[in-house]
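Peer 1: Build me a model:
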Amino acid sequence: MPKTMGYCRVSSMDQNETRQILKMKSHGIDDRYIFIDKKSGKDFNRLEYQLMKRFCEEGDLIYIDSLDRLGRNYDDIINEWKYITRKINANIVCLDNETLFDSRKFKSMGDIGKLMEDQFLSLLSYVAEQERKKIKQRQAEGIIIAKSRGKYKGRKKIEINSKFQKIYTTWKDGEITATNAMELLGLKRNTFYRRVKEYEANLRSQLKQRED
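Peer 2: Modelled structure (predicted):
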């Protein structure tokens, strides 16, 4: 029996995905079928998205809040959309523009529908990617201004707290992969291994103090 699923994405751990989740629930989507990522839309290397895609079958329906929640990379958005709607033969609906982005409507129009879908998708994907570039440019300009005023302090250092310790132990015990650990902590690869190095150095220091 076809499933109805919802995909939600925010760009970072401190952003709130509640609004998107409420939209999914208003369409009767069960909690177990709502997939949530807290990660940049620059690529599709996202744990929950990949899980949803593997779970997706022919005839399923996926709701997303808007096209940029799916992603912000022009080529990848088009490839992922076509993979789900044409290879898997499932459907996608963008809630902020259902008139243009409801793959069921395009399928009902045959070959001309495919042509129209490709054109609309190319246009909106391009807009989504350009917006991502503008965001990065504004961030870079903001950092330059802050540095010139002596107010830029860089990213706030992430504390090695009990959550990190628990996930670190789970990872070291082989129960999860390093990628899973990074996702759970919301850390990029370099930051994750830097924190691991700091944590392990601290453990060695504590051990040495006890031995002394």
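
Peer 1: can we go C-alpha only for contacts and neighbour counts from here?
Peer 2: Fine.

Peer 1: what about Leu51, how many residues close to it?
Peer 2: Leu51 has 11 neighbours, counted by other C-alpha atoms under 10 Å.

Peer 1: how about it, secondary structure?
Peer 2: Here Leu51 is recorded as helix under DSSP: H, G, I helix; E, B strand; the rest coil.

Peer 1: Enumerate every residue touching it.
Peer 2: Listed by C-alpha atoms under 8 Å, 6 or more residues apart in numbering, the contact set of Leu51 is empty.

Peer 1: before we move on, what about the one 5 residues further on?
Peer 2: The contact partners of Cys56, by C-alpha under 8 Å, 6+ apart, come to Ile88, Ala90.

Peer 1: One more: Tyr63?
Peer 2: Thr4, Met5, Gly6, Tyr7, Met24, Ile92, Val93, Cys94, Leu95.

Peer 1: Kindly report the same for Phe101.
Peer 2: Phe101 is in contact with Ile92, Val93, Cys94, Glu117, counting by C-alpha under 8 Å, 6+ apart.

Peer 1: What is the neighbour count of the third one?
Peer 2: In other words, Cys94. 20.

Peer 1: Please generate a structure for the following sequence too, so the two can be compared:
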Amino acid sequence: MLIGYVRVSKADGSQTTDLQRDALIAAGVDPEQIYEDKASGKKDDRPHLSACLKALRSGDTLIVWKLDRLGRDLRHLVNIVHDLTDRGVGLKVLTGQGAAIDTTTASGKLVFGIFAALAEFERELISERTKAGLASARARGRKGGRPYKMTPAKVRLAAASMGQRGTNVGDLCVELGVTRQTLYRHVSPTGELREAGHKVLTQRR
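Peer 2: Model (predicted):
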């Protein structure tokens, strides 16, 4: 069975899927077997894509108009196609840069193999750059990793506020832009600094 997926980035009516639908129907997809999302390709939450992928069965072929309609990025696309391949499902791209991809054919599989190799190469480059960046930062006396959500100013405000009766913890969390868990990890309910709070106040800038 041929199953199609179409997507436009905006849901305000300024974009339509008509061109994509017409191309899929011309390729033999039953209009009733076309799934549609109106959301940015960078979003994880695309309910109809999830439904489409779940509906595919061994022997089916997923057809998309262009490659960028399906994956958030190359790695996401590679993961999707690897999963489909493991399930015996093919992928065919009708136009654009990925038009040579048709995993139901030997030549199409070869093209996708090149895409997969490029994605792996990209992962390795990112990993190498990250390690090099952390090593360079350590050599300059800086530690890598994500910045603290709690700044010194936020910790001081949290300690002062938690030490006062009548403080609404929920409102305080909204004001600070942190979760209750983060707040209590840094400051006790009575306003005393905890280890994480002391660490923020003494961290190097």
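
Peer 1: Please state their TM-score.
Peer 2: Put the two chains on top of each other and the TM-score (TM-score structural alignment, normalised by the length of structure 2) is 0.51; 119 aligned residues with a C-alpha RMSD of 2.8 Å.

Peer 1: which one among the contacts of Phe101 of structure 1 gets closest to Trp171 of structure 1?
Peer 2: Trp171 of structure 1 lies nearest to Ile92 out of the contacts of Phe101 of structure 1, by C-alpha to C-alpha, at 34.9 Å.

Peer 1: Tell me how many other residues surround Gly28 of structure 1.
Peer 2: 12.

Peer 1: So which of the contacts of Phe101 of structure 1 belong to helices?
Peer 2: Mapping those onto helices (DSSP state H) picks out Glu117.

Peer 1: can I get the contacts of Phe101 of structure 1 in CSV with distance to Phe101 of structure 1?
Peer 2: CSV is the format used below for the contacts of Phe101 of structure 1 (distance: C-alpha to C-alpha, whole Å):
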residue, distance to Phe101 of structure 1
Ile92, 8
Val93, 6
Cys94, 5
Glu117, 8
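
Peer 1: What span of structure 2 is the top strand by length along structure 1 aligned with?
Peer 2: Ranked by residue count, the top strand of structure 1 under DSSP state E comes out as strand 4-10. Per TM-score structural alignment, the counterpart of strand 4-10 of structure 1 in structure 2 is residues 2-8.

Peer 1: For that stretch, could you pull out the residues that count as buried?
Peer 2: By neighbour count with 16 or more other C-alpha atoms under 10 Å, stretch 2-8 of structure 2 contains the buried residues Leu2, Ile3, Gly4, Tyr5, Val6, Arg7, Val8.

Peer 1: List the contacts of the last one.
Peer 2: Counting by C-alpha under 8 Å, 6+ apart, Val8 of structure 2 touches Gln15, Thr16, Thr17, Asp37, Lys38, Ala39, Ser40, Arg69.

Peer 1: now with 6 Å?
Peer 2: Lys38 (C-alpha atoms under 6 Å, 6 or more residues apart in numbering).

Peer 1: ditto for the fourth one
Peer 2: Contact analysis of Tyr5 of structure 2 by C-alpha under 6 Å, 6+ apart lists Ile34, Tyr35, Glu36, Val64.

Peer 1: In strands, which of the residues you listed fall?
Peer 2: For the contacts of Tyr5 of structure 2, the ones inside strands are Ile34, Tyr35, Glu36, Val64, with DSSP E as the criterion.

Peer 1: Would you mind confirming that the third one is in contact with Gly4?
Peer 2: Which is Glu36 of structure 2. No: judged on C-alpha atoms under 6 Å, Glu36 of structure 2 makes no contact with Gly4 at a distance of 8.6 Å.

Peer 1: Sketch out the strands for structure 2, chain order is fine.
Peer 2: Assigned by DSSP E, structure 2 shows strands spanning 2-8, 34-38, 61-64, 90-93.

Peer 1: Would you mind saying which of those lies nearest Ser161 of structure 2?
Peer 2: Closest to Ser161 of structure 2 of the strands of structure 2 is strand 34-38 (C-alpha to C-alpha; 43.6 Å).

Peer 1: how far apart are the closest one and its match in structure 1?
Peer 2: Once fitted to structure 1, strand 34-38 of structure 2 is off its aligned match by 0.5 Å on average (mean C-alpha distance after the TM-score superposition for structure 1).
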